[in-house]
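> got a sequence here, can you model it:
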Amino acid sequence: MKITVLALSHKIEPWAQQAVDQFIKRFPADWKVTIKEMKPEDRSGGKPTEQVLAKEAERLRAAVPKGALMVALDERGLRLTSKALADQLLAWHDASENLCLLIGSADGLDVNLKSQCHALWRISDLTLPHAMVRALLIETLYRSWSILAGHPYHRE
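Below is the predicted model:
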């Protein structure tokens, strides 16, 4: 399974990048996780938020790997337990589906782009900085793999 994370953000803090790197290197070869950082649109000049989000959405769509299922991270998305996420990832893995996770900019994601996604997932009910979201997302994906592999990382 290939999992691509498209993140609309500036470079993240070193502590968060270190956490992301540590978890990414733990995945087995058949779970290839990559992150593509994309610069958010320029918000200067009083551009309407909807216009900015629409431009970001165009760039995100163009960057989604061909045939990948799109899942947006959104504050109104589905709340999943670690086990439920692992089960969903297993189903996609077994169906040879590739996944593309979208992390929006400071203003989120374009409403039309979200409507085109296979699913919307919520990382937390809290508002979190991009660096934290990225680190939590990668840890959560690793935790899902560990559940499926029977690895002792996850405990219930």
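> every contact and neighbour count from this point should use C-alpha atoms.
Noted.
> so where do the helices sit in this protein?
Here the chain has its helices, by DSSP state H, at 14-24, 49-63, 82-94, 111-116, 130-149.
> against residue 73, how distant is the residue most central in space within the chain?
Centroid-nearest residue in the chain: residue 101, 3.5 Å away (criterion: C-alpha atoms, centre = their mean). In this view, residue 101 and residue 73 are 7 Å apart by C-alpha to C-alpha, to the nearest Å.
> compare with the first, here's sequence two:
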Amino acid sequence: MPGWVLTGYDEYAKRMPRECELVLKEIAPGKRVKNSDVARLVRDEGERMIAAIPSGAQVVALDIPGKPWTTPELAEAMRRWMGSGQSVALLVGGPEGLADAARQRAQESWSLSKLTFPHPLVRIIVAEQVYRAWTLLNNHPYHR
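The predicted structure follows:
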């Protein structure tokens, strides 16, 4: 990832308190060449993604057809997640999107936008929105 992506993500991740820590687990995409079996690559990525989900975690798929939460709605979802005591896994698919198995594993589906964003930018947007939702829950002035 370019330095600006690491810097952007790290900026929001370091602001999060220990009880709501952001941990990025990158799943390497399969190698794409001219005649790749894209369906197989997506399935394999999905299997690796599912294997990386912590046991007992609440799983949220980030997917265009998901629910387009407002920041207050994301904050309420975070309140629920934190109240459950479970880890939360936010799944972001590869270049062709999420594998069907990853979608099926998710209990919720969240759409950042109907727009298509580059993957490096998505990790920054998600980190910032999670931080913003946390600040809203904690009456921190950042959200204003």
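> superposed, what's their TM-score?
Once superposed, chain against chain, the TM-score is 0.95 (TM-score structural alignment, normalised by the length of structure 2); 144 aligned residues with a C-alpha RMSD of 1.1 Å.
> nearest to residue 123 of structure 1, of the helices of structure 1?
Judged by C-alpha to C-alpha, the one of those that comes nearest to residue 123 of structure 1 is helix 130-149, at 7.2 Å.
> mind reading off the mean deviation between that closest one and structure 2?
Here the mean offset of helix 130-149 of structure 1 against structure 2 after fitting is 0.4 Å, by mean C-alpha distance after the TM-score superposition for structure 1.
> which residue numbers in structure 2 go with that helix?
Aligned by TM-score structural alignment, helix 130-149 of structure 1 falls on residues 119-138 of structure 2.
> list the buried ones in the matching stretch?
122-137 (16 or more other C-alpha atoms under 10 Å).
> which one of those residues is nearest to residue 8 of structure 2?
Closest to residue 8 of structure 2, out of all of the buried residues of stretch 119-138 of structure 2 and judged by C-alpha to C-alpha, is residue 124, at 5.8 Å.
> for the nearest residue to that closest one once chain neighbours are set aside, what are its contacts?
Leaving aside its chain neighbours, residue 124 of structure 2 sits nearest to residue 9 (4.8 Å; criterion: C-alpha to C-alpha, 6 or more residues apart in numbering). Residue 9 of structure 2 makes contact with 123, 124, 127, 128, according to C-alpha atoms under 8 Å, 6 or more residues apart in numbering.
> give the aligned equivalent of residue 9 of structure 2 in structure 1.
So residue 9 of structure 2 corresponds to residue 20, using TM-score structural alignment.
> in a markdown table, list the helices of structure 1 along with distance to residue 35 of structure 1.
As requested, the helices of structure 1 are exported to a markdown table (distance: least, C-alpha to C-alpha, whole Å):
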| stretch | distance to residue 35 of structure 1 |
| --- | --- |
| helix 14-24 | 9 |
| helix 49-63 | 11 |
| helix 82-94 | 17 |
| helix 111-116 | 19 |
| helix 130-149 | 9 |
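> who wins for proximity to residue 124 of structure 1 among those helices?
helix 130-149 (8.8 Å).
> quick one: that closest one to chain centroid distance?
Remark: helix 130-149 of structure 1 is offset 10 Å from the chain centroid, using C-alpha atoms, centre = their mean, to the nearest Å.
> circling back to that earlier point, neighbouring contacts of the match of helix 130-149 of structure 1?
Counting by C-alpha under 8 Å, 6+ apart, 1, 5, 8-9, 12-13, 15-16, 22, 71-72, 74-76, 78-79, 94-95, 141-143 sit against stretch 119-138 of structure 2.
> so which of the helices of structure 1 is nearest residue 6 of structure 1?
helix 49-63 (7.2 Å).
> give me the range in structure 2 that the closest one lines up against.
Using TM-score structural alignment, helix 49-63 of structure 1 corresponds to residues 38-52 of structure 2.
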